[in-house]
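*Asks:* Sharing a sequence plus its predicted fold:
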Amino acid sequence: MNTPARILLADDHEIVRDGLAAHLRMLGDFEIVHAWSLATLLAAAAPPGCDLAVVDVHMPGMDGGQGLAALCSAYPALPLIILSGAATLPHAGEWQCWPSVRAIIHKSSPMSQLRAAVDLALARAPAAPPPLPGPWGDADALSALSPRLAQVAQAVAQGFSNQQIADALGLSEGTVKQYLKDIFRSLGVTNRTQLALLLHRRG
């Protein structure tokens, strides 16, 4: 009799973990292990460990990429799917290059995307390359942005809020919002995540 795969779900919101666990159990015979902080994540990943970890980057103790780096360093053979609800992930390009990382998925993504990532990770398939912009996004239009719009676009892609951008550039927050609308329209994107991915792929 085959032993069920053990999937570690790490998120500091219990309702999110329970929802993901319910969906995963519909996909296969999985044993689900829960964690809600970096400390509980590292403890749950310890031997006998798990076959896969699905990890939210914003939990107590994670400190962004430092918590992920600690997990990957301690358990380099543990496949990792990064899950986030943040509008932007400034370090996503760096994380995608880590051998442990199999996918980076936004919480608004369809369940089919998580299912595909889980299947590939449990099959020990190599990590997929960072996703190319789909039907949205015109990378060539980046060079046509004015210097000020380009500054705003880069700041947004780095994870700065509208207020932080306004303070840094000496603008009003309303002006930043209008600039952002102009940028979205010019580049053919609809949100900050798509903008960050577009800039990342353009380099």
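*Replies:* Perfect, I can see it now. Numbering: from 1, shown residues only.

*Asks:* going forward, measure contacts between C-alpha atoms and count neighbours the same way
*Replies:* Noted.

*Asks:* In contact with residue 85, which residues?
*Replies:* Contacts for residue 85 (Cα atoms under 8 Å, 6 or more residues apart in numbering) come out as 106-108.

*Asks:* if I look at residue 91, how far off is residue 182?
*Replies:* Plainly put, residue 91 is 25 Å away from residue 182 if you go by Cα to Cα, to the nearest Å.

*Asks:* if we can go back for a sec, got the contacts of residue 85 as CSV, with distance to residue 198, secondary structure and neighbour count columns?
*Replies:* What follows is these, written out as CSV (distance: Cα to Cα, whole Å; DSSP: H, G, I helix; E, B strand; the rest coil; neighbours: other Cα atoms under 10 Å):
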residue, distance to residue 198, secondary structure, neighbour count
106, 16, strand, 19
107, 19, coil, 15
108, 18, coil, 10
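
*Asks:* would you list every one of the helices in this structure?
*Replies:* Applying DSSP state H to the chain gives helices spanning 14-27, 38-45, 65-74, 92-96, 111-122, 147-157, 162-169, 173-187, 192-202.

*Asks:* Structure two is appended below for comparative analysis:
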Amino acid sequence: MKRVLLVDDQNIVLQGVAALLSVSPELEVVAALDSGEACIDWLDSGERADVILLDMHMPGIKGLDTLKQIRNIADIPVLFLTTFDDAYLRQQSAEHGARGLLHKNVGLEELVSSVLKVANGGSLLAEKGKDTLGAITPREDEIAKALVEGKTNKEIASAQNLSPGTVRNYISNLFSKLGVRNRSEAVVKLKKLGLF
């Protein structure tokens, strides 16, 4: 039987997913925690699971930051639960070592099979292949973070040791990859995805 740790700030999601997973005789929910901090504390206490279902967007420590901390404690595969699913989010998940991204409206059969696959060493991200969008570069990722922080092009250029024109080019590429038209839409989307 595979041990599953659930982490989501919404109680109804925790209860619902736990109830769905209990249908499978191959899965056991060993804990249902409401924050990234609680997850890290649970792992720090020596507890372990075969797979972690982790909410991407939570108050306090965000999903990606929780994943980074999990990596420092234990080698447990992580499957993100999210309300959103797009190329940028999928790429960020993969780059930080997640094994998959599941939409919260997933059906029972797909939920159970996905959790079992990841618990057994598989990955859901590999099945999706390359996203149609170009990969976000590390520099674009830094610029995305700066946009969310409200920095101007001039401030970004200074911090990244780039010319303002080069920063504008990076921002234009980032908008294209995010599917947005301007800085405001980019910030809204990045915040909605819970990445920064």
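*Replies:* Cool, got the structure. Keep in mind that what you see is a predicted model, and the values were worked out from it rather than measured.

*Asks:* What's the TM-score once they're superposed?
*Replies:* TM-score for the superposed chains, counting by TM-score structural alignment, normalised by the length of the second structure: 0.61, backed by 149 aligned residues with a Cα RMSD of 3.5 Å.

*Asks:* about what we covered before: out of the helices of the first structure, which is the most enclosed?
*Replies:* Highest mean neighbour count of the helices of the first structure: helix 192-202, a mean of 20 (counted as mean count of other Cα atoms under 10 Å).

*Asks:* Show me what that one is packed up against.
*Replies:* helix 147-157 (3 or more Cα pairs under 8 Å, 6 or more residues apart in numbering; DSSP states H and E).

*Asks:* Which residues does the helix it packs on contact?
*Replies:* Under Cα under 8 Å, 6+ apart, the answer for helix 147-157 of the first structure is 88-90, 142, 162, 165, 176, 179-180, 183, 192-193, 195-197, 199.

*Asks:* Burial check on residue 89 of the second structure, number of neighbours?
*Replies:* When neighbours are defined as other Cα atoms under 10 Å, residue 89 of the second structure has 19 of them.

*Asks:* Tell me if I'm right that it and residue 193 touch.
*Replies:* Yes - assessed by Cα atoms under 8 Å, residue 89 of the second structure is found in contact with residue 193 at 6.9 Å.

*Asks:* how close does the nearest residue to residue 127 of the first structure once chain neighbours are set aside get to residue 157 of the first structure?
*Replies:* Using Cα to Cα, 6 or more residues apart in numbering and skipping residues adjacent in sequence, the residue nearest residue 127 of the first structure is residue 102, 4.4 Å away. Computed as Cα to Cα, the residue 102 of the first structure to residue 157 of the first structure distance reads 22 Å.

*Asks:* Please apply the same query to residue 13 of the first structure.
*Replies:* For residue 13 of the first structure relative to residue 157 of the first structure (Cα to Cα), the value is 26 Å.

*Asks:* Kindly report the same for residue 184 of the first structure.
*Replies:* 12 Å.

*Asks:* Then residue 48 of the first structure?
*Replies:* Distance from residue 48 of the first structure to residue 157 of the first structure, by Cα to Cα: 39 Å.

*Asks:* next one: residue 52 of the first structure
*Replies:* 29 Å.

*Asks:* Kindly report the same for residue 86 of the first structure.
*Replies:* For residue 86 of the first structure relative to residue 157 of the first structure (Cα to Cα), the value is 12 Å.
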